[in-house]
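give me a 3D structure for the following:
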Amino acid sequence: MTPLQSSQAPYITKPSARFMLTHPAHWIAQGFGSGLSPILPGTFGTLLGWLSYVVFTLRWPDLFTPLHWAGIIVAGFLLGVWSCSKTGRDLGISDHGSMVWDEIIAFWLVLIFVMPAGFWTQFCAFILFRVFDMAKPAPVGYVDKHLKGGFGVMADDIIAAFYTLLSFAVWRAI
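Alright, predicted model coming up:
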């Protein structure tokens, strides 16, 4: 993470709930508060993505179908580009650790292909996604380092989701 080239933006290392509530973009980018966790905010964002997917799909199965989830993910990706750009500028760090909307959207993408599945399969998807997101194998690491702004924040997690799905495809083919 590098500070943005902006004399207007403060360099905030630990954003607070107060900061998050100053603009809707912050609230979204910081995963409705899950990104404010003092430890492993990306993991907490992914957990929120997992929980929300399961709850919404079970509660309203006619509304939250895989096709509808796909539309939500596309819209959420675009919303994430905007909200992460704005929040990164306001924090003074283009990909601040508290911004977890990218994990939420990417894990929803994983789940539309993995579900329906039992708890342990979902858990394996969660672990694999977190490993790929944190380890940043090529090209995830390249995208993370070279694409800045909201698009870069969102894109590297989509690639991590692709690696997770590729792992599941290989596992199921064996």
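
from now on I want contacts and neighbour counts done on CA atoms only, so please keep to that.
Noted.

could you find the closest non-adjacent residue to Arg85?
Check again: residue 85 is Ser, not Arg. Nearest residue to Ser85, sequence neighbours excluded (C-alpha to C-alpha, 6 or more residues apart in numbering): Gly150, at 4.2 Å.

for the one you found, give its distance to Ser16.
20 Å (C-alpha to C-alpha, to the nearest Å).

list of residues touching the one helix or strand Trp27 maps to?
Using DSSP states H and E, Trp27 maps to helix 24-29. For helix 24-29, contacts defined as C-alpha atoms under 8 Å, 6 or more residues apart in numbering pick out 19-21, 33, 80, 82-84, 86-87, 98-102.

another sequence for comparison is provided below:
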Amino acid sequence: MQQKIAFNLKKPHQFLALGFGLGLAPKAPGTFGTLAALPFIFATAQASLMVQIALAIFISIVGVWLCAKTAKDVQVHDHPAIVWDEIAGFYITMIGAAISWQSLLVGFVLFRFFDILKPWPIKLLDKKVKGGFGIMIDDVLAGIFSLIIIQALFKVGYLI
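Model (predicted):
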């Protein structure tokens, strides 16, 4: 029987790493945690591409620390409740996208697809890289793969 982890949402780094608490969902915490990217996506939807890229880099760099510190607190590398990496990945997916319910849905599905299936080289990085960087890098890469595909869908006219 697996021991229940006692997270402390009063600790700012855990509150953020757990996606404002969404990562504590009893089922599919990564899927629920991904939704915590929406405020960032909406807040920067009209911002320049450079601002969106800068925020994605900032979210990712801060995420390395948040995820490492939270994982150390609970003594579990990449606990499913730690979802800041999903926030970063979905935010990256939506960089430069025209925001609509359709684009958000497609971006969400693409990101979750790559995050769950972990095709090469995502799976390799997930297995080989440890620490906060290891927690973050597979989702950042899943976000980049998803970004490429969603931008291609916009380019060919499947998304408007």
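
are any of the contacts of helix 24-29 of structure 1 buried, and which?
20, 33, 80, 82-84, 86-87, 98-102 (16 or more other C-alpha atoms under 10 Å).

host element of Trp120 of structure 1?
Here Trp120 of structure 1 is assigned to helix 119-135, by DSSP H and E.

can you give me the buried ones in that helix?
122, 125-126, 128-130, 132-133.

likewise for stretch 119-132 of structure 2?
Of the residues in stretch 119-132 of structure 2, those buried by neighbour count under the rule 16+ other C-alpha under 10 Å are 122, 125-126, 131-132.

can you map out the helices along structure 1?
17-20, 24-29, 41-59, 66-91, 101-114, 119-135, 140-146, 149-173 (DSSP state H).

wait, which of the ones you listed is closest to Tyr11 of structure 1?
Taking C-alpha to C-alpha, helix 66-91 is the member of the helices of structure 1 nearest to Tyr11 of structure 1, at 5.6 Å.

taking the centroid of structure 1, which residue is nearest it?
Glu103 (1.6 Å; C-alpha atoms, centre = their mean).

that residue pairs with which position in structure 2?
Counting by TM-score structural alignment, Glu103 of structure 1 lines up with Glu86 in structure 2.

which one is its match nearest to, not counting chain neighbours?
Glu86 of structure 2 sits nearest to Thr34 (C-alpha to C-alpha, 6+ apart), 5.0 Å away.

quick one: contacts for the one you found?
19, 83, 86-87, 90, 108.

that one -> structure 1?
Aligned by TM-score structural alignment, Thr34 of structure 2 pairs with Thr46 of structure 1.

how about Leu55 of structure 2?
So, by TM-score structural alignment, Leu55 of structure 2 is matched to Ile72.

brilliant, that's me finished.
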